[in-house]
Every structure is written in C-alpha cells, then in structure tokens.
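Enquirer: sequence below, structure please.
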Amino acid sequence: MITVSACLCGVNCRYDGRNSYHNALMEKLASEDFLPVCPEVLGGLSVPRTPARIIGGTGYNVLKGTARVINDKGRDVTGAFLKGAFAVLAILQEHSVSRCYVKDKSPSCGFGKGSLANNRITGVCSALLDQKGIQVIEIPSEK
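Expert: Below you'll find the predicted structure:
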C-alpha cells in the first residue's frame, strides 16, 4: 500500500481551495492501491486557508521544536501541522504503508533537498515520515 498527497489525486484541499492533480502520477499508479491524505486538513485546517510557511528552519526543526509554522496573517499554526503529520503517520502505520508520494513546495508535504532560499525545504509531515523510515517521493508540479 502507498499514500499520495490528496491534492495530487484531484482533491480540492490546497490552501487556495484547488488541487494539484498530477496526470502522469495518476496514470503510473492506476493499477495500485493507494490512500490519498492531506496532513493540513487532518490537522484541522480549513479549505481554503491562509497560506503558511515554516519560519526558522525546516520540518525537521518544527518536529524538534526549534522552528514554527506561521500563516501569512501571523498566526502560529504549528500545532495543526504537527497534529496532521502525526495523523498521517498513524494512517500509514495502520495500513503498513512504506512509500508516500508528496506535493512539492508544501510546508507539510514538500521533500526538497535544497536551501531555504529557494523554498526547497522538507515540510513537517514529510520530515516525520522520513524519520520513521517511510520512503518519501516528492512530485513536482506539472507544467
């Protein structure tokens, strides 16, 4: 069993109320069983919602308590991001998931290996899954 960021499956759960349907990924996974998940929604955030970003590090730092997730209105939403990440982890463990496809450039799901300067950081949920040994595969947006 695998999981996929729900927005990549066409679920309108992004911060802007839209989705990031990824045709190539859905074609690749057409014959596989997978679970769509959205950590931000599982954490209790609404759709649509104010965009948020990690301040002071990466998702790994948020897990350690040394960085926060702050939305564009200045509200600290770290608790919701952590709640959602741990909810996703529980679902993955319940279903023996070993692989997860995630949306790039997301403060929850991104699994970028670049620098903070180019917004290619690892999000809170992806950091947690990576720490737990689950294979995280970042899917870039289709053009």
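
Enquirer: for the rest of this, base every contact and every neighbour count on C-alpha atoms.
Expert: OK.

Enquirer: find the nearest non-adjacent residue to residue 83, please.
Expert: residue 43 (4.8 Å; C-alpha to C-alpha, 6 or more residues apart in numbering).

Enquirer: who's in contact with stretch 123-131?
Expert: Residues from elsewhere that reach stretch 123-131 (C-alpha atoms under 8 Å, 6 or more residues apart in numbering): 39, 54, 58-60, 62-63, 81-82, 84-86, 88-89, 102, 106-111, 135-136.

Enquirer: ok, back up a step: the residue nearest to residue 83 and residue 78: what is the separation?
Expert: The spacing between residue 43 and residue 78, counted by C-alpha to C-alpha, to the nearest Å, is 10 Å.

Enquirer: one more, please, to line up against the first structure:
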Amino acid sequence: MQKILVSACLLGEKVRYDGGDSRQSGLIAQWQSEGRLISICPEVAGGLPIPRPPAEIVSGSADAVLRGRGSVQRQNGEDVTDAFVDGAERALALCMKHQIGFAILKEGSPSCGVNSVNDGRFSGIKIDGEGVAACLLRRHGIDVFSEQEVEQLALLLND
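Expert: Predicted coordinates:
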C-alpha cells in the first residue's frame, strides 16, 4: 500500500503555531483509518515549541532559504531558519525511510505551503509560493498536494 506523508495538523494533532489543528475529514480521514498516512509537523520536528510565535519567509523564497540565501523569521526579527530547514530535512528523511512519493501538506504554512505562503510582512496577505518543507520534498521528486488538492491525489493513486 502506497504511504503518504501528511501534515500532522491535518490529522487533528494540535501542532499549529497557535496550538490548534486543521483537521480534515473525507479522504484524509479515510486514508488515516487505512494506515496509509505518515504524519509530521516539520516545524515541531525542527525543534519549535507549541504554541509558538508565527514565522514567515521574510527574505527570498523557500528555495533561497534552502540554499542559505533566504530566511524565516518571527515578527520580532528572531531568525528560525535553521529549525525550518531541519524540519524539512526530517520530513524528507521520513519519505526516504518509508519510500513515500506523495505528500499532503497544509496550504499557506511557511513550512508546508504548497501554492501559497504569507507575504513575509506579517500582513496576513497570501502570495504565490511554497513552504520550506514543500520545496525540499519537490526537489527530491515527491509530489506535493495541499489539503484542497486531495481529490487530485486520489485520482493519481487510483490509476
């Protein structure tokens, strides 16, 4: 059975920066009951606490962060880049260990954003882009989907 990496918050784990979750029903819940999902919160895996101050990619893109040319910071300027990179590497290691080729990640997150992230000014405005973990997984050939794209993944898995 094909395993799928999934953001822990989507399974109802209270790991979001605000101590909450983003539980999903439908296919994600079904796949969870079938034992297909391997969960991770890259931010927590990288050593950040729950709850934690929000962070955003403030300089460069996720790709720039992974190349050491960008940063992830909290609103007070505290640099948390290393924790985000470490968490992304741990997510990739799980994929390699379990031979995972697909991931469902939380849209909008600076770690897991698939198509959008915050603008880096703590304005609440989303821009096109991806999170650090999503970027690293894609670099290594893992197909990444947001929680809004689960149906597309289901079509691929049924082929």
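
Enquirer: what's the TM-score once they're superposed?
Expert: For this chain pair, the superposition-based TM-score is 0.90 by TM-score structural alignment, normalised by the length of the first structure; 140 aligned residues with a C-alpha RMSD of 1.8 Å.

Enquirer: if we can go back for a sec, so of the contacts of stretch 123-131 of the first structure, which ones are in helices?
Expert: 39, 59-60, 62-63, 81-82, 84-86, 88-89 (DSSP state H).

Enquirer: quick one: map residue 86 of the second structure onto the first structure.
Expert: Matched to the first structure by TM-score structural alignment, residue 86 of the second structure sits across from residue 83.

Enquirer: what's the burial count for its match?
Expert: Neighbours of residue 83 of the first structure under the rule other C-alpha atoms under 10 Å: 18.

Enquirer: pretty sure it contacts residue 41?
Expert: No: between residue 83 of the first structure and residue 41 there is no contact under C-alpha atoms under 8 Å: 9.8 Å.

Enquirer: which neighbours do these two share?
Expert: Listed as contacting both residue 83 of the first structure and residue 41 by C-alpha under 8 Å, 6+ apart is no residue at all.

Enquirer: what is the burial count for residue 47 of the first structure?
Expert: For residue 47 of the first structure, the count of nearby residues is 15 (other C-alpha under 10 Å).

Enquirer: quick one: the nearest residue to it once chain neighbours are set aside and residue 33 of the first structure, what's the gap?
Expert: Closest residue to residue 47 of the first structure apart from its sequence neighbours, by C-alpha to C-alpha, 6+ apart: residue 17 at 5.4 Å. For residue 17 of the first structure, the distance to residue 33 of the first structure equals 26 Å [C-alpha to C-alpha].

Enquirer: now swap in residue 21 of the first structure and tell me
Expert: 17 Å.

Enquirer: ok, the two, which is more surrounded?
Expert: The neighbour comparison of residue 21 of the first structure against residue 33 (other C-alpha under 10 Å) goes to residue 21, with 19 against 9.
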